[in-house]
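K.L.:
no letters, just coordinates:
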């Protein structure tokens, strides 16, 4: 399934990862002096030690963004009707889909690996020269796509949400929202290029914290712009479209000081004949096929939901947003932080250290993702009630969102696994495997969705997402084993078994606590207590069980925190 959970703004559905790319194989390694085995091992150990810290920086920024995003979702769910939120979901999905090619997909598959290679072999001057040319190509593509999106907003909306025509005014509102929002792709593509330079230079903080501004802009727009627009005879829901554009612009502006600090704010260079630019385009070009797969996938899911009644799109969307929260804090952060290290090891031809670093990231990812899957499946409805039930978001909305959340939440660990399986393929220059896997994943989704949407409605689409994400993760694992030569299976199986046992213990305890408190207290407090108590019990039991079972990832995640506390306790000690 298509991946919108990669969304820096946190806007997409939790669907499986589709950074669809391909290549003829790994690019030829440059002439680099071969390090002695012990030196390479030391370098690998240092990179793995830094990985959690870097992921922590990205995760902290993402946590702030997700907290703000939660506030944004609560505001939107309470202030806007289901018809308005359905329109907003589809209108934002359309430009977001193109980001897989023109923004995050291009960055992870082509810009970061090629930029990392230029920095490793030619130094900073060479890296800046390549980046200026990459930015020139990006700007041309973003301007053209933004103009086309505005011109063809109606047929695009018909493609994604034809079912809205059955409700008077709903289709027209979605078209207008799409037209206003489409330049968002220009801002997000520009921000993604800035993120590529910062990440390649191991500067993760700004790129991590900037997306929070998107949510600030939308909260501001929803609270303050709706009524003034309505007083002027304009549809009040257009406030959300204005907020999207403002949020995209703020993310670009927030990166400028950091980019200026590393010398990457020079004028773009429009040189399409440069060999490095051609290498970048060679890596991106197969994504045009992958984009076709992605669009069919995304179009069908949105089209199916648009035909399943009022609110179906919104219930699916909010379940996805709740899944984005835990996944983005650490799982996506690990993938972002790991790619430059993996690309560096690939450039040096050091596959052993690449494999160790990848396996290390996979273990840490599952340490977070598995308990999140269990928690959202076991505590779905109490959590939705706790977080969302107010205003236009009533008990029925909470129940329907929770039904979708059980399946989408249960699939978080497979999506997390896929996220960690894609970076080593990118680092090795293999973009063919993800494309093939995307096509097979699409087939799995279509079959499941067609079979399940009739008997299960919008929940059937969530079940199809979960099933296809499992297929994707399994196939990517085969691809990584083929390319890398090892999955370090014993290490991963041992770790996963312990994490799964701790998650099961926590899930049983959290579910029991939530059930005991259901209906015990009247009013808003009574609605909130089951979800709050169940979450606290789950978190406590998981940490205790992980410690008791000897889950080593607990110590690895805690190590950077202990080191930072130790430095604060000893001010004179060097960092």
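P.N.:
Received, thanks. Keep in mind it's a predicted model, so treat the numbers as computed, not measured. Numbers count the residues shown, from 1 in each chain.

K.L.:
contacts, neighbours, all on C-alpha from now
P.N.:
OK.

K.L.:
number of residues surrounding residue 49?
P.N.:
16 (other CA atoms under 10 Å).

K.L.:
give me the element it is part of.
P.N.:
helix 37-79 (DSSP states H and E).

K.L.:
quick check: next helix or strand after that helix?
P.N.:
helix 82-102.

K.L.:
for residue 487, helix, strand, or coil?
P.N.:
Per DSSP: H, G, I helix; E, B strand; the rest coil, the secondary structure class of residue 487 is coil.

K.L.:
return the distance of the residue nearest to it when sequence neighbours are not counted relative to residue 488.
P.N.:
Counting by CA to CA, 6 or more residues apart in numbering, residue 481 is the residue found nearest to residue 487 once chain neighbours are left out, at 5.6 Å. Taking CA to CA, to the nearest Å as the measure, residue 481 falls 9 Å from residue 488.

K.L.:
same thing with residue 425?
P.N.:
Distance, residue 425 to residue 488, using CA to CA: 16 Å.

K.L.:
now swap in residue 558 and tell me
P.N.:
23 Å.

K.L.:
here's the one I want to compare it with:
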């Protein structure tokens, strides 16, 4: 078995662990605070600093990996790492200070509805401030996680993110009675600090940083000129969530929280398959592009798209069929009641389109970043923000809170179409026949699986205990879908199950 396949398996496992811990965090918040005013305020207030968190965390990794490869070929990899770390440290301090200063005014400006809650503005302000403080450590963590990815140590990168989530959960459970909702953001801050310290201990001071090296401002500036459009593009999704929060905050209590729970639940396939496949594809296409092997570069993107769709279609179809039981088993406990389950399940169904299209987008984006064409995707991303405002206003006026989830799916579809079309032009085209033929097989197998599961639901199976019901549905779906792909002679499926990862 190749080292890359071992790294891929470890990364998939660590990604599953990260997603499981992330779901446990959401379950903890739902159980402790439910769909209350406090949870509404927390989720709304954290979206703005969290956009910057994603800007740094994911955007930094996407920009740093090809940049590091470039300097490493010149024997300057460690020097470049040092420059980016030091530059990021001072930049994030500036961002944090600005964020802390403007938070009191910003929360009142964009969420005036929080005045109807006792201490509403105070909770929103301190939630935002705590997240802005954490950005200092988030930035440095992001650089090192990009470095670990460049070394194909994907699992360590996700492990460090898992630490943040687990500390957040533990702190919330221990101190929610004393601190209320504040326990959640404080736990996040402590988690980011611990994650940073783990990296320092793991690498050891000498390999962590060239401490005496002066910052090469020109190199840092050149890197950030590449990074900014990449980071801003990554943050587009969170900006759109902020827009959703602004609209949903104007509705009844619980809508903000339930929309967030719904989005996070259906985000599981994107977080597992979307992030995993896109991350594994990135080093392959980045190295191919650096060596001017355009055929391999385009082939890598094609394969990434095909594998992404192969995993997403059955997962999303299955989730739609069992959405309410899923919400019930994940969230319905403590202060999260049956009414919240019904609302969250409805919102989640209308969110699935956004999960599918933004997962596809994750692979497409890697192509832009590898080619240092992030400014193209940024322009499209900004257009999507405008579209999101328009569709949110339009659909929410027609369908209420459900319209906000539907708007995200429609905007995700348009965003994905525009970016794929642009990348197609920049690269000179992909093998659409190959992609289309493989997708057709996936759709046929997925349709057969869906029909089989609908038939199964007409039996006494749904009356079984929820967990057993979900296990039966899941195992049946996997068997039927895999059998369908095998009978249709899907080449990507053959590659997936081939011994040692080789073609059969």
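P.N.:
Looks like it arrived, so ask away. As the structure is a prediction and not an experimental result, all values here were calculated from the model.

K.L.:
quick one: TM-score?
P.N.:
Remark: TM-score between the superposed chains equals 0.92 [TM-score structural alignment, normalised by the length of the second structure]; 500 aligned residues with a CA RMSD of 2.6 Å.

K.L.:
which of residue 558 and residue 488 of the first structure has more residues huddled nearby?
P.N.:
residue 488 (14 against 11).

K.L.:
how far apart are stretch 191-204 of the second structure and its match in the first structure?
P.N.:
Stretch 191-204 of the second structure, aligned to the first structure and superposed, deviates on average by 2.7 Å (mean CA distance after the TM-score superposition for the first structure).

K.L.:
contacts for that stretch?
P.N.:
134, 137-138, 140-141, 144, 160-161, 163-168, 208 (CA atoms under 8 Å, 6 or more residues apart in numbering).

K.L.:
to which residue of the first structure is residue 341 of the second structure aligned?
P.N.:
Aligning on TM-score structural alignment places residue 341 of the second structure opposite residue 398 in the first structure.

K.L.:
wait, what's in contact with that match?
P.N.:
381, 384-385, 388-389.

K.L.:
got the angle between the helix holding residue 49 of the first structure and helix 82-102?
P.N.:
Here the directions of helix 37-79 of the first structure and helix 82-102 differ by 160 degrees (axes from the mean of the first three to the mean of the last three CA atoms, to 10 degrees).

K.L.:
what packs against helix 37-79 of the first structure?
P.N.:
helix 205-209, helix 212-224, helix 312-326, helix 332-347, helix 351-378, helix 380-388, helix 552-569 (3 or more CA pairs under 8 Å, 6 or more residues apart in numbering; DSSP states H and E).

K.L.:
now do the contacts for the one in the first structure that sits across from residue 453 of the second structure in the alignment.
P.N.:
Matched by TM-score structural alignment, residue 453 of the second structure corresponds to residue 510 in the first structure. Contact analysis of residue 510 of the first structure by CA under 8 Å, 6+ apart lists 375, 378-379, 533-538.

K.L.:
re the thing from before, map the residue nearest to residue 487 of the first structure onto the second structure.
P.N.:
In the second structure, residue 481 of the first structure lands on residue 424 (TM-score structural alignment).

K.L.:
do I have it right that that match meets residue 430?
P.N.:
Yes - contact between residue 424 of the second structure and residue 430 holds when scored by CA atoms under 8 Å: they sit 6.4 Å apart.

K.L.:
considering the contacts of residue 398 of the first structure, which are maintained in the second structure?
P.N.:
Retained in the second structure: 381, 384-385, 388-389, out of the contacts of residue 398 of the first structure (criterion both residues aligned by TM-score structural alignment, their matches' CA atoms under 8 Å).

K.L.:
burial measure for residue 271 of the first structure, as a count.
P.N.:
15.

K.L.:
just give the nearest non-adjacent residue to it, would you?
P.N.:
Nearest non-adjacent residue to residue 271 of the first structure (CA to CA, 6+ apart): residue 133, at 6.1 Å.

K.L.:
in three-state terms, label that neighbour for me.
P.N.:
Residue 133 of the first structure - assigned by three-state DSSP - is helix.
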